[in-house]
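>>> Model the following, please.
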Amino acid sequence: MKDLEGMIFTSTSGQKYLLTEKVDKQGSQGVVYEESTGKFIIKLYKKGNDYQNRNTLNKLEWLIKQSYPDQFIKPLDIFTEPYIGYAMEKVVDHVSLNKLLVPAKNMTMSEWYNEETGGLRRRLFLGYKIAMQFALLHESNRAYCDISGNNILVNKDPSVASICMIDIDNIYIPGGDSGNILGTSRYMAPEIVNKQMPPDIFTDAYSLAVILFELLRCGHPYVGDMVEDGTIEQQEQAYRGFYPYVDEEDSPNVSTQMLPAEVVFTTKLAELFYKTFVKGKENRMARTTAREFALACLEASNKVMKCSNPDCVHWHFASPDKNRKYFCPWCDEENPRPVFLQFKDRYYVEEEKTKKKVLKEERSVESFVLREEKNAVTNNYISNLYVKRDKFSKPVDRYFLVNKAKDGKFYLVNDKNSHLYLMKAGTEKMIPITRDLGPIEICYKDKVFFDDIDIDVSEEPNAEIDGKYRGLVFRYGVFL
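As a prediction, the model looks like this:
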């Protein structure tokens, strides 16, 4: 394709765009340009035969009419002459996710992972946002086809957790024309590499798992020590899954060069990656879904604490050792025990003889860390609140807040006027907490309920408890 700088392109809507400099080198599909207002990016395709050109145009006309998850940058305008292409919004202050996947050579791993790119907490939260965007796309039976670091953008500011998905012209509906979009070799599922299947949500699930693995571990799931220093051919074979998963039991392909699983994975995340890279290598149906990964990353992001060592302050999991002490894996300093909000469920049933509500059992659900800042709480998790946001990072849909004050104490704030009840430690009295009460101090073993437990079980059963009884389930949080 010839140099098009300085040319004016007119879209099908009549809008004129003056092309300026190229954004990147010419790729296999075409080329990308800046335009004079600085608000748009123009992608133009190489000319093909009549069938190929017609197919490309039909695909763009279809794409521009679709709805997408909110972090996808969609086509806004289409060109038909002299080249087929489209205009999309220019995303500013964002860089390729590759900046978080490939360690910088001019600094230590700790400096790059924690200071330059935001650390474990940000990576887990970004993982949640990335996986959830693909989960929403997959629910409409659409596959992205080319999940890679090049097509996911993240904010340059390590204190902001926002993402954007670009190049959505790769999106494919099973049964349609794939347009020969297969993916990036490092992330392609085995059945795509071997040309056994067209792209779909299962091949996307595989590619997403590789991206999330790299985001957390900074290495490829099949590139262990036996491949790391090998030939290019060996690395390509590893990408295709010819070598064992690095965390497979008794694997000869363990890695001593990427970050250890126990430092950056929860038990749940480790299980989900194992499902995809061992069981799901050949069995597509066994792979972890995008939604499963999203929820696991969100849960994990709520289990981290900041190191108290002023020379470190890196995020790490709040995991006690056998002596119940908390050590930072980055600096080996002991940290004070964090304060936890543990979610539990109470199961009530109606007693057959008296018809009274009785507590059948109580189950722990999740235990999350309260941090040195605002904690936005729902009835399932505590969500990271990033103080700095851009237009791509939206406020958290919270149920209530738990704030740590300068006096070191935690306070409950029902700013949304949600249904909320406080049971002080050692009592059984339910105190309604409303917005008008303002901040309420929370102490050790206080409980916060999301519903009033004084409800008639016979009138409003909301759950089947064990296949025999129906009753009520009350979710609450206890401060530990």
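>>> CA atoms for contacts and neighbours, from now on please.
OK.
>>> which residues touch the residue nearest to Phe450 when sequence neighbours are not counted?
Among residues not flanking Phe450 along the chain, Leu420 sits closest, at 5.0 Å (CA to CA, 6 or more residues apart in numbering). Leu420 is in contact with 414, 432-434, 448-452, counting by CA atoms under 8 Å, 6 or more residues apart in numbering.
>>> can you check Asp169 too?
59-60, 63.
>>> Touching, Met7 and Leu19? I think so.
Yes: the criterion here is CA atoms under 8 Å, and Met7 meets it with Leu19 at 5.6 Å.
>>> more neighbours, these two?
When neighbours are counted by other CA atoms under 10 Å, Met7 and Leu19 differ, and Leu19 comes out ahead with 21 against 12.
>>> Leu472 versus the residue sitting nearest the centre point of the chain, what's the distance?
Geometric centre of the chain, nearest residue: Tyr128, 1.6 Å, by CA atoms, centre = their mean. Per CA to CA, to the nearest Å, Tyr128 is found 31 Å from Leu472.
>>> quick one more, to check against the first:
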Amino acid sequence: MEQTVRDARGRSLPLAERLGHGAEGVVNRVKDSRLAVKRLFRRDADPGQATALESRLRAVARMPIEDLPIARPMVMLAEPDLGFVMELVDDMVPLERQMLAPYEVELVPWYLATGGLRRRLRILARIATTLATLHTRGMAYGDPSPGNVLVSEPTDQDQIWLVDPDNLAVESDGSRPAVYTPGYGAPELVNRGGRISTLSDAFAFAVMAHHTLFAVHPFIGDEIEEGPVEWEEAAHAYRVPWIDHAEDHSNVSTGGLPGRNRLVTRTVTRYFRSTFEEGLLEPRRRPSCADWAMALWQAGDAMIACGSCPGQRFATRACPWCGASSGSDLVCRIWLHAGPDVFSLDRAERSGDPDRVVGVRGWDIPAGELVAIDRGRPFVLTGRHGEIRPAAPDRPLSTVSWDGDNRIQVRNVGARPVLLVSGDRNVQRRLWPEQDAEVELRPEVPPWRLCFTSDPLSPHRQVTFDLIESTGTVR
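Reported below is the predicted structural model:
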């Protein structure tokens, strides 16, 4: 029988499938619409629950989140239901579907068929970026958990939509009680009655990231998985070490994906350890969501499709799924060009020779970022790669295409001109919007570079293109 609720405006809303659940209630799609309904669990001993929810939703409506992928509350539900209606995006499914394979299928084939490691890294990077942006605006999300996150259903996409807006709070608001999903709440919330904060968000995100990347909860070891429910409750209260603890091996897990540490970068591995060991009881020692965002974007960008199996691997390394390597990989290294020193530029300008001014070199500082290019699949360099302070990190700037030989195609898809400069700096090509160029990569000469500027003397970001032989090792 179809279940129906009514909103405060009298509209009848037929409920479709459940999209997620959190600490306070469940979220259902509204049939044949772009709406969803969150129904809260009623607390009989709290007659003011509805008034408090309405007050919270009014506060959320005033928060600066219009540019973020967070559902906005629209209208309260009518009695006897307690909850609200919110906007929804098409073709989204719960993040939980990216965590655990259905019982009837094998884990690794299912994992690769649902987007593999690269897609999960990018989904998590988007979540971390959204949380970090909230944090810079003085807000905490409150209950980051897989039941409160929707992701693109098509496996070639990685968009997100957060559906728990009623728990958003200004971090300095100490009057709000902590709300968390069991298994994801930070220790200071679970055990010490603390208040939500950016650091409790960061802990919950780390648990969610671990579960999504490796298909295993970081505190559910083998014995707890097979033991009574009380043991799981102890794990959710962090009375046991995490499954990959550096010294305490009493809660190891053989579940999830094999070889967890070789599937991600050393930075991501270090961040898990910092969160679940030093940061377990000392929140300020945890990586922030901004730290996580940077590490996850960089890890996802450094991955390419394996040519021998459905999986992905890190550039210049063998595939962790099948052991194959490609011989050579095309990688883009990102640099910050800090501009020339004042004295060299002054001497060149006083010489009256414009070629000498252009030839003045500045300081190229490695940004520590690497982008790997798939054969036959253009990679889009965005504001995140090419701008020092990107106002729109996802805005396309240039595409790089490579078919596996020693030539690459670069196309300017942004709104401003860019420069292609040869490694010896003897050749400069200005690419106007929608203009492209082909360059040849030769190992005996310095690599070509793409400068995201029309003025080579100004501070800007740039990428260099290198063909690198694979080592044939997994890590």
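>>> Quick check: TM-score for this pair?
Overlay of the two chains. TM-score (TM-score structural alignment, normalised by the length of structure 2): 0.81; 439 aligned residues with a CA RMSD of 3.4 Å.
>>> Select from the contacts of Asp169 of structure 1 every entry located in helices.
Judged by DSSP state H, helices contain the following of the contacts of Asp169 of structure 1: 59-60, 63.
>>> Make sure Arg262 of structure 2 is indeed in a helix.
Yes: counting by DSSP: H, G, I helix; E, B strand; the rest coil, Arg262 of structure 2 is part of a helix.
>>> where's it relative to Arg313 of structure 2, distance?
10 Å.
>>> overlap in contacts of those two?
Pro320.
>>> higher neighbour count, the two?
Using other CA under 10 Å as the criterion, Arg262 of structure 2 and Arg313 rank with Arg313 on top: 27 against 12.
>>> Just give the nearest non-adjacent residue to that one, would you?
Closest to Arg313 of structure 2 by CA to CA, 6+ apart is Cys319, at 4.8 Å.
>>> which residues touch the aligned partner of that neighbour in structure 1?
Alignment note: Cys319 of structure 2 maps to Cys328 in structure 1; criterion TM-score structural alignment. The neighbours of Cys328 of structure 1, taking CA under 8 Å, 6+ apart as the test, are 307, 316, 334-335.
>>> Pull the most distant pair out of those residues.
By the measure CA to CA, His316 and Glu334 form the most distant pair in the contacts of Cys328 of structure 1, at 12.1 Å.
>>> Now do the helices in the stretch 101-250 of structure 1.
With DSSP state H, counting those that start in this stretch, the ranges of helices along the stretch 101-250 of structure 1 come out as 109-110, 119-138, 190-193, 201-217, 225-228, 232-239.
>>> so which of the ones you listed comes closest to Pro82 of structure 1?
Minimum separation from Pro82 of structure 1 across the helices of the stretch 101-250 of structure 1 (CA to CA) falls at helix 119-138, 32.2 Å.
>>> What is the neighbour count of Asp355 of structure 2?
Around Asp355 of structure 2 there are 10 other residues, counting by other CA under 10 Å.
>>> ok, now Asp91 of structure 2?
Count around Asp91 of structure 2 with other CA under 10 Å applied: 11.
>>> just the one 4 residues further on next, same as before
The number of residues packed around Leu95 of structure 2, counting by other CA under 10 Å, is 25.
>>> quick one: His217 of structure 2 and Ala206 touch, right?
No: His217 of structure 2 is beyond contact range of Ala206, at 10.3 Å (criterion: CA under 8 Å).
>>> Please say which of these two ends up with more neighbours.
Per other CA under 10 Å, whichever of His217 of structure 2 and Ala206 has more neighbours is Ala206, with 29 against 24.
>>> Aligned to that one, what sits in structure 1?
Checking with TM-score structural alignment, Ala206 of structure 2 has Ala209 as its match.
>>> Next, the contact list for that match, please.
Contacts of Ala209 of structure 1 (CA under 8 Å, 6+ apart): 273, 276, 288.
>>> Roughly how far does Glu2 of structure 2 sit from Leu15 of structure 2?
For Glu2 of structure 2, the distance to Leu15 of structure 2 - CA to CA - is 7 Å.
>>> I misspoke; the intended subject was Ala215 of structure 2.
From Ala215 of structure 2 to Leu15 of structure 2 the distance is 30 Å (CA to CA).
>>> Between those two, tell me which one has more neighbours.
Comparing Ala215 of structure 2 with Leu15 by other CA under 10 Å, the one with more neighbours is Ala215, at 22 against 19.
>>> Just say helix, strand or coil for the counterpart of Tyr381 of structure 1 in structure 2.
Matched by TM-score structural alignment, Tyr381 of structure 1 corresponds to His385 in structure 2. Recorded secondary structure, His385 of structure 2: helix (three-state DSSP).
>>> Same check on Lys43 of structure 1?
Per three-state DSSP, Lys43 of structure 1 ends up strand.
>>> Count the neighbours of it for me.
Using other CA under 10 Å, Lys43 of structure 1 is surrounded by 23 other residues.
>>> Equivalent analysis for the one 10 residues further on, please.
A total of 17 residues lie near Asn53 of structure 1 under the criterion other CA under 10 Å.
>>> Now it. Nearest residue, chain neighbours left out?
Counting by CA to CA, 6+ apart, the residue nearest Asn53 of structure 1 is Lys47, at 6.8 Å.
>>> Next: Met86 of structure 2.
The shortest distance from Met86 of structure 2 to any non-neighbouring residue, by CA to CA, 6+ apart, is to Pro73 (4.5 Å).
>>> so what corresponds to that neighbour in structure 1?
For Pro73 of structure 2, the residue aligned by TM-score structural alignment is Pro75.
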